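Enquirer: I'd like to go over a predicted model; first the sequence, then the structure.
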Amino acid sequence: MTVNSPPGLAQLLGDLAIDLQHESGTEATLQAITEGAVTLVPGAWGCGISMVQGRKVTPEAPTNPVVAELDQLQSSLDEGPCLSALREQRTVQLEDMATEIRWPRFARAALDRGVRSMLSFQLFVIDDTLGALNLFGDHSEAFNEESLLVGGVLAQHASIAMIGAAAEAHFGAALASRDIIGQAKGLLMHRENLTGLQAFALMVKTSQNANIKLVEIARWVVEQHESRLNRT
């Protein structure tokens, strides 16, 4: 499928690249990932990243106040899918808060705030700190297999961003299943003078603003590059 170039898309890419060069790399990337997840992951109404030390949960880059509040509630209640993703499993899916029995107090609190389902991905361990990428749905059974795939890719990028620049050399491994995104990332790094993390954040933000899927944005970048080569 060829992406039709929407009006101003090239300018949008350039403007966002300039903005990213002036932002704090890790913080800006995490915010782009959580905001992008709401657009890119089927069923996602809200998203946040939880940093956990011991029994304390600290919300990072929440997309709205309800997300931050629910992350903090998991800390005070000492229960919830985020904590289970960190302590027991890599990925935890909660299909319906109304029938959930694993975390009854958290489920009731989530229902009171209009959240019906949830998906949590364990992030890499950093010293004594753990992390989780949390996706929230406003209806039951909001997340499907595509949600798991796209959310997993975003979780990998969040992990790398949290580890910092030392892990950036391994950035491409997170995109092994998305070769076209990896190609586009490399082209943007070279063309716009961005780091790998900034290039990914650029594509996520462009996907949001242009209302085009991330993989189609990547395909458009590659096609534009190949078209220029063919004209020379």
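Expert: Received it, and whenever you're ready, just let me know what you need. Nothing here was measured: the structure is a model prediction, and the numbers come from that model.

Enquirer: going by C-alpha atoms from here, please, whenever you check contacts or count neighbours.
Expert: Will do.

Enquirer: can you map out the helices along this structure?
Expert: With DSSP state H as the criterion, the chain has helices at 9-21, 25-40, 65-77, 81-87, 104-112, 145-163, 179-192, 196-210, 214-231.

Enquirer: would a markdown table of these with distance to residue 118 and mean neighbour count be doable?
Expert: Shown next, in a markdown table, are the helices of the chain (distance: least, C-alpha to C-alpha, whole Å; neighbours: other C-alpha atoms under 10 Å):
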| stretch | distance to residue 118 | mean neighbour count |
| --- | --- | --- |
| helix 9-21 | 30 | 16 |
| helix 25-40 | 13 | 22 |
| helix 65-77 | 11 | 18 |
| helix 81-87 | 8 | 23 |
| helix 104-112 | 10 | 18 |
| helix 145-163 | 11 | 20 |
| helix 179-192 | 26 | 19 |
| helix 196-210 | 21 | 23 |
| helix 214-231 | 22 | 16 |
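
Enquirer: let's have those in CSV, adding distance to residue 96.
Expert: What follows is those, written out as CSV (distance: least, C-alpha to C-alpha, whole Å):
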stretch, distance to residue 96
helix 9-21, 37
helix 25-40, 19
helix 65-77, 16
helix 81-87, 12
helix 104-112, 9
helix 145-163, 16
helix 179-192, 33
helix 196-210, 27
helix 214-231, 28
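
Enquirer: I'd like to know which of those is closest to residue 59.
Expert: If you check each of the helices of the chain against residue 59 by C-alpha to C-alpha, helix 65-77 wins as the nearest, at 5.6 Å.

Enquirer: then this one, side by side with the first:
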Amino acid sequence: MSSSIDSQTAAQLQEILVGADDAVEFLSGLAGMAAAAVSEAAGDTIECAITLKLHRRPVTAAGSSARAIELDHVEQALGDGPCIMALREMSTVLVVDVSLDARWPLYMQKLLDVNIHSTLGVPLEISGGAGAALNFFATRPDAFSPDVYEKAEAFAAAASNTLQLSVRLRTVQGRADDLEAALESRTAINLACGVIMAQNRCSQEEAMAILTKVSGNRNRKLRDVAKELIEQLSGSPVRTHFDT
């Protein structure tokens, strides 16, 4: 696969990432793009589902079709199959002909029942303790020739980089949200202490002790008691002033 195609694929993946409103929309776009890329190489319609491993448990995240999603669900329910094996061993797993493959007999029969005759599981490297795999399905045996196999792996390599970027962005956003929440809590507590100090002509330590006692008596978090006090006095929610 040429570097120009790799660059084009990476650019398209980043466009999907930037344009998606949430993780599900991004992964659905990723599944559709994977199916289209491999279908073009195969000269046939290939469907794709995406399996994510979160907290050591694989789950179906998205798919290019309802059938792909359903087959991925079946594999998760059975607890093993080519995609789960690919994810577990971090190596590509190919089923050349479903009717002749003796592995996972229950799953193979489910594939045959819906006219799937070959499948390919391709793992994606993701940092942060997460994992993912592309689960490809074809309606004819031996659909994943060496060229198609290589295309699927090349796409997975490009997708891995974008998924890692997605994880990093969401980690940064999560940390930013946590920081904003912490700043709001600290602001509310400081303001509430100021009000108590003015009302009772006491020190900051004494004001904090009063606020803590109220929090304990009401069995509510300190920040919630502080926010309620400030909102009752000001008639508006507590806000930080660190916006750019």
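Expert: Arrived safely, thanks for sending. Keep in mind the model is a prediction, meaning the values are calculated, not measured.

Enquirer: closest one to residue 138 of the first structure among the helices of the first structure?
Expert: Each of these has some distance to residue 138 of the first structure by C-alpha to C-alpha; the shortest is helix 104-112, at 9.1 Å.

Enquirer: off-centre distance for stretch 45-56 of the first structure?
Expert: Distance of stretch 45-56 of the first structure from the chain centroid (C-alpha atoms, centre = their mean, to the nearest Å) equals 13 Å.

Enquirer: give me the contact list for it.
Expert: Defining contact as C-alpha atoms under 8 Å, 6 or more residues apart in numbering, one finds that stretch 45-56 of the first structure is touched by 30, 34-35, 37-38, 57-64, 67-68, 71, 75-76, 78, 82, 128-138.

Enquirer: ends of stretch 130-143 of the first structure, what's the gap?
Expert: Across stretch 130-143 of the first structure, the straight-line distance between its terminal residues is 24 Å, by C-alpha to C-alpha, to the nearest Å.

Enquirer: so what's the residue lying closest to residue 85 of the second structure once chain neighbours are set aside up against?
Expert: In space, and not counting its chain neighbours, residue 85 of the second structure is closest to residue 93: 7.1 Å by C-alpha to C-alpha, 6 or more residues apart in numbering. By C-alpha under 8 Å, 6+ apart, the contact set of residue 93 of the second structure is 82, 83, 85, 86, 120, 121, 122.

Enquirer: can you name the two of those that are farthest apart?
Expert: For those, the maximum inter-member distance is 10.7 Å, found between 85 and 120 (C-alpha to C-alpha).

Enquirer: separation between the nearest residue to residue 127 of the second structure once chain neighbours are set aside and residue 139 of the second structure?
Expert: Nearest-residue entry for residue 127 of the second structure: residue 164, 6.2 Å, with adjacent residues in sequence omitted and distances by C-alpha to C-alpha, 6+ apart. When C-alpha to C-alpha is the yardstick, residue 164 of the second structure and residue 139 of the second structure sit 31 Å from each other.

Enquirer: and what of residue 9 of the second structure?
Expert: Applying C-alpha to C-alpha, the value for residue 9 of the second structure to residue 139 of the second structure is 25 Å.

Enquirer: go on, residue 50 of the second structure?
Expert: Here the criterion is C-alpha to C-alpha. By it, residue 50 of the second structure lies 18 Å from residue 139 of the second structure.

Enquirer: for these two, indicate the residue with more neighbours.
Expert: The residue with more neighbours, out of residue 50 of the second structure and residue 139, is residue 50; 29 against 18, by other C-alpha atoms under 10 Å.

Enquirer: skipping adjacent residues, who's closest to that one in space?
Expert: Counting by C-alpha to C-alpha, 6+ apart, residue 50 of the second structure lies nearest to residue 134, which is 4.9 Å off, once chain neighbours are set aside.
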